[in-house]
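**Q** pasting the sequence and the predicted model now:
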Amino acid sequence: MIDPKKIEEMASKIHAALPPGIKSLGEEVDKKVKQVLQAQLNKLDMVSREEFEVQTKVLLRTREKLTALEAKLAELEARLQDKAE
């Protein structure tokens, strides 16, 4: 979910950039801008920061395990090679 504070900040910037005639409509325009902004952002295929952090940690652990397994495999292959000679 997108941080409501960020949406508020973006909506304020958009509202500030509107021509004076439209700005005078005030709160109604502000609400509509927020609604449209929220709807468009929800259409994007994004993940939350928390979910991103969790997946980053999972990937790191997976890489560490893979590196350890590759080292063990290399050691076992070396032992096998030594026995074969």
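**A** Perfect, thanks for sending it. For clarity, every value in this text was computed on a predicted model and none was experimentally measured.
**Q** only C-alpha atoms for contact and neighbour calcs from this point on.
**A** Noted.
**Q** show me the helices in this structure, by range?
**A** Secondary structure of the chain (DSSP state H): helices at 4-17, 20-23, 27-43, 49-84.
**Q** make TSV from those and add mean neighbour count to it.
**A** Below are these laid out as TSV (neighbours: other Cα atoms under 10 Å):
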stretch	mean neighbour count
helix 4-17	14
helix 20-23	11
helix 27-43	14
helix 49-84	11
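**Q** distance of residue 4 from residue 34?
**A** 10 Å (Cα to Cα, to the nearest Å).
**Q** check it against this one:
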Amino acid sequence: MLDPKKLEEIAKQITDAVPPEVKNLAEGAEAKVKQVLQSQLSRLDFVSREEFDIQNQVLIRTREKLQALEARISELEKPNS
């Protein structure tokens, strides 16, 4: 099995061997891609995870109340014995 430190050393050597112009180009391209993605995603109608979780909890409580009401109606509809 390869030593993780050796792998890190090899990766650093490869990174160091890449010309600075190529690194700058890659960083610039990455920044542009992120910018475009953020712009396009902001146009979509998404909700945050936090809002989704809140609405999910509201739905759970609503279901619980509905089940309780259905059980109460069933009890009230039973004929008196």
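**A** Arrived safely. Owing to the predicted nature of the structure, the values given are computational and were not obtained by experimental measurement.
**Q** what does residue 49 of the second structure align to in the first structure?
**A** Applying TM-score structural alignment, one finds that residue 49 of the second structure aligns to residue 49 in the first structure.
**Q** for its match, give its distance to residue 55 of the first structure.
**A** Between residue 49 of the first structure and residue 55 of the first structure the distance is 10 Å, computed by Cα to Cα.
**Q** now swap in residue 24 of the first structure and tell me
**A** Taking Cα to Cα, one finds residue 24 of the first structure at 46 Å from residue 55 of the first structure.
**Q** before we move on, what about residue 42 of the first structure?
**A** 21 Å.
**Q** next, count neighbours for residue 25 of the second structure.
**A** 11 (other Cα atoms under 10 Å).
**Q** report the central residue of the second structure.
**A** Geometric centre of the second structure, nearest residue: residue 49, 6.8 Å, by Cα atoms, centre = their mean.
**Q** residues touching that residue, list them.
**A** Residue 49 of the second structure makes no contacts at all, as judged by Cα atoms under 8 Å, 6 or more residues apart in numbering.
**Q** likewise for residue 20 of the second structure?
**A** Shown in contact with residue 20 of the second structure (Cα under 8 Å, 6+ apart): no residues.
**Q** please repeat the previous calculation with a cut-off of 10 Å.
**A** Contacts for residue 20 of the second structure (Cα atoms under 10 Å, 6 or more residues apart in numbering) come out as residue 26.
**Q** and what of residue 62 of the second structure?
**A** Applying Cα under 10 Å, 6+ apart to residue 62 of the second structure gives the contacts 56, 68.
**Q** residue 7 of the second structure too?
**A** With contacts defined as Cα under 10 Å, 6+ apart, the neighbours of residue 7 of the second structure are residue 13.
**Q** relative to residue 13 of the second structure, how far out is it?
**A** Separation of residue 7 of the second structure from residue 13 of the second structure (Cα to Cα): 10 Å.
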